[in-house]
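[1] could you work out the structure for the sequence below:
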Amino acid sequence: MTPVTGRAQPPVARLLMSARPPAPPPAARPPVAPGLTPAESRPAGPGLLEPMLPALGPWLAGRRWFDARYAGAALTARAASVVGEEPPLLLHGVVTAHRPGGPPLHHQLLLGLHPHLPARLEPAAITCVPDGPWRGWRLYDALADGTLLGLLLRTLADGGSGPGPRLERAGRFPLPVGGVPRPLEAEQSNTTVAYGDRVLLKLFRRPEPGPHTEVDALGALTRQRCTHTPRLYGALHSDAPGAEGLVLGLVEEFLPDARDGWEEAVRQARACLDGSCRGVPATGGFTGYAHSLGRAVAEVHGSLAEFFGRTRLTAEDVAEEVARMTARLKEAAEEVPALGRYTGRLGTLFDDYARLAGRGCPVFAQRTHGDLHLGQALHTADGWRIVDFEGEPARPAAERARLQPVLKDVAGMLRSLDYAARTALALAGPESGDLEGTSPAQRLRRLRRAHAWSVRNRRAFVSGYASAGRDDPDCHPVLLRAFEADKAVYETLYESRHRPHLLPVPLAAVHRLAGTAR
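    Coordinates of the predicted model:
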């Protein structure tokens, strides 16, 4: 889990199958095929990207959304198209990275082409095009150029043409296109661009063939008129040869005044650890938010169940899932030796889940969020909104699309509340420069307050969930313990790979949960 850790319009451009540089002086103008206009005679297809691949490899390795295991891997161009009639031009492409022993990974690119790159865009420069229609032009990251980002949205709104990205509308809502584009920073596997205060464009940097879990879920919730999720305007698809069927992204409602649930929880937890929160006990603070968040999550689950339905899992279904959970535990313990002492007791929690289903206790599955934590919850003036329905990005697409018990989402949020308390504790400790917290008594007091804050808000979330008329999570302790343990194992592996300094947080949860095994 990753705690996560918002003019005047030029004429609408057409999405072309290809593009060429602006016309040179008449003497140097390239010939046009008989019967075709200059636009129709432009080159097309993945060959547009091939001269640039040697430079794109090192550039890709430095992107946050690029899988580091593929650094130095061979690249092939799958599709390319160009938007624009005159410089700067927007080059949209899909390349595939190949490495021995790993599946090929598609990566979506947004690049700019300009014959004379302005000084303000020099930091985004990638290379000088060595060959092809734009020989001698500068290739750069289009995210740095608001002109190109605006052109992309206007082209999508216009319907586009040719093999580039096209917008498949989710309803009749008009797509506002006049907002000033602004890329958002806190992204890993995706790139999100806010347009003014109304629209978000999310690009899946590692696109996969549809159907896509987030597009399906958000589209269903939009049709259900769910008030706890952003409205979906539409999804981006590719018709380009070699990239047919890829889901490239989506366009949704932007919530500019929303407060990030993770940041709000950590802020209030830290205030309570310091004893400076007002109007609530030092162990409280976030409880009102946690209760209303639980209710919001339950209502989202209800809307998903109403649209997609739900099914009862058989004992064999549960046994297969427990086998996958056990395999994940074994793999994680091989990579994180600190897990080794807990594998037996965590395995017991998983087996308890299988035995319960084997005795005939009903376990229902449905469409869920799939990676629910505080960073996926935004607090607005009219309540909570839940975002990012992709599921855990580290897991295969087929696994993310699988129907799941809703208690897996509940377990994810309970883990996130514990993370918030532990993060607040670290921020309030001696490493933060707070000399007042260096005494053993002060550290012990803060540790107790952090634990109390976590317990109180976890209970408030569960209470809020039950108050919406859904199943009370407290009535299913065996399932909840198993799912929370599975989530903690996932977190342990993630932190070991990406943020080793946070490894003690999930390990503390593993220790606590292992102690509940009989």
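
[2] okay, CA-based contacts and neighbour counts for the rest of this
    Will do.

[3] residues in contact with the residue minimising distance to the centre of the chain?
    Central residue of the chain (Cα atoms, centre = their mean): D388, 5.5 Å from the mean position. Each residue near D388 by Cα atoms under 8 Å, 6 or more residues apart in numbering is listed here: 214, 369, 376.

[4] please work out how many residues are found near the spatially closest residue to G288 that is not a sequence neighbour.
    In space, and not counting its chain neighbours, G288 is closest to A460: 7.5 Å by Cα to Cα, 6 or more residues apart in numbering. Residues within reach of A460, counting by other Cα atoms under 10 Å, total 22.

[5] please apply the same query to the one 5 residues further on.
    Under the neighbour criterion other Cα under 10 Å, Y465 is assigned a count of 25.

[6] what of P31?
    P31 - counted by other Cα under 10 Å - has 8 other residues nearby.

[7] how close does it sit to L48?
    Shown here: P31 relative to L48, a distance of 19 Å by Cα to Cα, to the nearest Å.

[8] same question for S189.
    25 Å.

[9] by contact count, what packs against the helix or strand containing V462?
    In the assignment (DSSP states H and E), V462 maps to helix 440-467. Packing partners of helix 440-467 (3 or more Cα pairs under 8 Å, 6 or more residues apart in numbering; DSSP states H and E): helix 261-273, helix 287-308, helix 407-427.

[10] show me what the second one is packed against.
    Using 3+ Cα pairs under 8 Å, 6+ apart as the contact test, the elements touching helix 287-308 are helix 213-223, strand 364-366, strand 383-386, helix 440-467.

[11] before we compare anything, build this one as well:
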Amino acid sequence: MLISQPMTSDTAWRDSHSDPQFWAMLAQTLLPPYVNTCRWFAGKARPQTGFSVKTVHTLALSDGDIAYLLILEAAYADGRPEKYLLPISFLTDHTTHTLSFQPASVPEKARISDDITIGKETGMLIDAIYDDRFRAVLFTAIYQNQTMPQTDGTLTFHRGKGLDEGDEQLPSRVLPVDSSNSAMTFGDKYFLKLYRKLFQETNPEVDMVAFLTDESSFDHIPAFGGSIIWQGNDRPDITLGMVQRMVPNDKDSWMQTGDYLNDFLYAVPQRLFAIREDVFDKVELLGRRTGEMHCALYKPSKPNAPTDPAFEPEPFTDEYREFMINRLEDLLERRYALLIDNYTKLDLQAQRLAWVFMEAKEMIDTFIADFRTRPLSSQRIRIHGDYHLGQVLATENDFVIIDFEGEPESSIAERKIKHSPLKDVAGMIRSYHYAVSAKLFNSVETDELNPDHLQRVSDRWFYLIRDTFLDAYLDVFGAPHPLFKNNSEINFLLLIYLLEKAVYELGYEISYRPSWVKIPLKGIIDVVREIEKIRLSDGEVTPHVPMLQTGLLQTKRE
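    Here you go, the predicted model:
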């Protein structure tokens, strides 16, 4: 939405970087209504107290004009302010003849102002990603490993191994996708992601993709082409953007799995249990690729080749255990309260599962307490952190793993914490469980079938797929491997992460999809069943801690 009144400034555009009054006026008038229409701005629902331009970076364009990279701060009535990246460009009659596009072709959502006078020229102020001169400057700077000193720090452009020789100048375009970041392509060969919301340290995705590309032979990711880093003298570096190779793909693995499940779904009403052999082949392949990714991320230091400390494997320290225990206990406390408040809104099957979950509270508490003291010799590494079927692209005969930013709701520091790679494995296992459950319980083909029968059929498919994935994954490492001491530790740690993931999912489903609550609840009950087996095998059944109340789940079979 554009404001009606025009804005004017006596300072010429190329001199505006040193005019604080100009940026203050822009932040008070034009930017608030514009930014609040942008998909990438996350503060729309928060009471805002104002915007301010904290830093102005200058980029020289190829025709002698300039663009600015603004570091914009949004302040709120409650909570901390947020910083965003906003590149801006000024299009005038003087510059139009040098452009390979016409200002009229700039989409409405890119226009900050159609009528603004800066210095002695009147023109259009736009988000600079829609100016091909700006896009060209970013890509060329990355290709050439340029550094650009600024008033506040330095813009450093790093080139990665993923850029080919001879690709310095390529045609570019903005992808018409609204998301939390901005996406541009170059030659339909490279993908540049400009991060809009900024954090006071490097983005974990850039760290991970650069490490896997430059320090390993794992090539099942879009290769790292480069990054844009804002370096300061007295603060951590801040990531502004990243280039990767584009990957031709048919769909993500969530969609592919849904396609495979259609055949299974159509057979269920006929009381046929059918899984095509190529489904197992795909699951095995993804298990292997996941294991290979984690092997690539496991790189301990050698005497003459130290590893970056950010990627050095670490043991299960007391500090890490306390972090995980506090996270789990907090999640559980809030989920128990949510279930109690919403119990009557659940269907009968979900109510039974919820009751068993709440009755197992003491057993879960004992299991978590065991995590605090149980001897563990397995190791922790950097992991994907938000691993599920939607993060894997299905190519013609293989897979490509994408989106290494980590859990969206976690802080940047939390996303860089090292975990057992089994945390990623747990995420994928939960994703397979969601795939089959969502398909069977939300399809017209199964509307008339008994929910308990559907649950048993769903379980059979899921357990086969889970075991196929996990076996293929572990085969990659061989035994023994420093990441996994033995099967006992593998089973114990996998349950910790499966419990964390399913309890996390439960909160979302209660709040937004009550009809899906049974999916994470069933995942939790599966974990509790395995916890019970560990208690029995350890010979540590505490009398005052009741066993799992499985009788509550038993129903009459058809």
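
[12] hmm, back to that, quick one, the helix holding V462 of structure 1 and helix 261-273 angle?
    Put simply, helix 440-467 of structure 1 runs at 130 degrees to helix 261-273, going by axes from the mean of the first three to the mean of the last three Cα atoms, to 10 degrees.

[13] for F51 of structure 2, helix, strand, or coil?
    Secondary structure assignment for F51 of structure 2 (DSSP: H, G, I helix; E, B strand; the rest coil): strand.

[14] ok, it - how many residues close by?
    22.

[15] okay but it is in contact with I71, surely?
    No: counting by Cα atoms under 8 Å, F51 of structure 2 does not reach I71; the two are 10.6 Å apart.

[16] coming back round to it: ok, and what's touching the helix or strand following the helix holding V462 of structure 1?
    Per DSSP H and E, the first helix or strand lying C-terminal to helix 440-467 of structure 1 is helix 477-498. Residues outside helix 477-498 of structure 1 that contact it (Cα under 8 Å, 6+ apart) are 1-2, 325, 328-329, 332, 335-336, 346, 349-350, 352-353, 407-408, 410-412, 414-415, 473, 501-503, 506-507, 509-510, 513.

[17] hmm, try it at 6 Å
    1, 332, 349-350, 353, 408, 411, 503, 506 (Cα atoms under 6 Å, 6 or more residues apart in numbering).

[18] do the same with stretch 461-474 of structure 2
    283-284, 287-288, 291, 433.

[19] can you rerun that using 8 Å?
    280, 283-291, 425, 429, 432-433, 436.

[20] in contact with the residue lying closest to D260 of structure 1 once chain neighbours are set aside, which residues?
    In this structure, D260 of structure 1 finds its nearest non-sequential neighbour in L378, 4.9 Å apart by Cα to Cα, 6+ apart. Contacts of L378 of structure 1 were listed using Cα under 8 Å, 6+ apart, and they are 258-261, 384-387.

[21] related to what we said a few turns ago, how about the helices and strands packed on helix 287-308 of structure 1, which one is nearest T155 of structure 1?
    Judged by Cα to Cα, the one of these that comes nearest to T155 of structure 1 is helix 213-223, at 20.2 Å.

[22] coming back round to it: what residues of the helix holding V462 of structure 1 count as buried?
    Buried residues in helix 440-467 of structure 1, counted by 16 or more other Cα atoms under 10 Å: 443, 446-447, 449-467.

[23] same thing with stretch 416-428 of structure 2?
    416-428.

[24] so it corresponds to what in structure 1?
    Here stretch 416-428 of structure 2 aligns to structure 1 at residues 401-413, judged by TM-score structural alignment.

[25] span of that stretch from start to end?
    Start and end residues of stretch 401-413 of structure 1 are separated by 19 Å (Cα to Cα).

[26] which other residues reach that stretch?
    213, 301, 363-374, 462, 473, 479-480, 483-484, 487.

[27] average gap between the helix holding V462 of structure 1 and structure 2?
    Comparison of helix 440-467 of structure 1 with structure 2 after fitting gives an average deviation of 3.4 Å (mean Cα distance after the TM-score superposition for structure 1).

[28] where's that helix relative to the chain centroid, distance-wise?
    27 Å (Cα atoms, centre = their mean, to the nearest Å).

[29] please apply the same query to stretch 234-251 of structure 1.
    With Cα atoms, centre = their mean, you get 17 Å for stretch 234-251 of structure 1.

[30] show residues contacting that stretch.
    45, 78-80, 94, 108, 162-171, 199-205, 207-212, 215, 219, 232-233, 252.

[31] go on, stretch 66-80 of structure 2?
    Contacts to stretch 66-80 of structure 2, defined as Cα under 8 Å, 6+ apart, come from residues 14, 17, 43, 46-61, 81-90, 128, 134.

[32] stretch 149-158 of structure 2 now?
    55-58, 141-148, 226-233.

[33] which of the residues you listed fall in strands?
    55-58, 147-148, 226-231 (DSSP state E).

[34] hmm, which of those are the buried ones?
    Among those, those buried by neighbour count (16+ other Cα under 10 Å) are 55-58, 147, 226-231.
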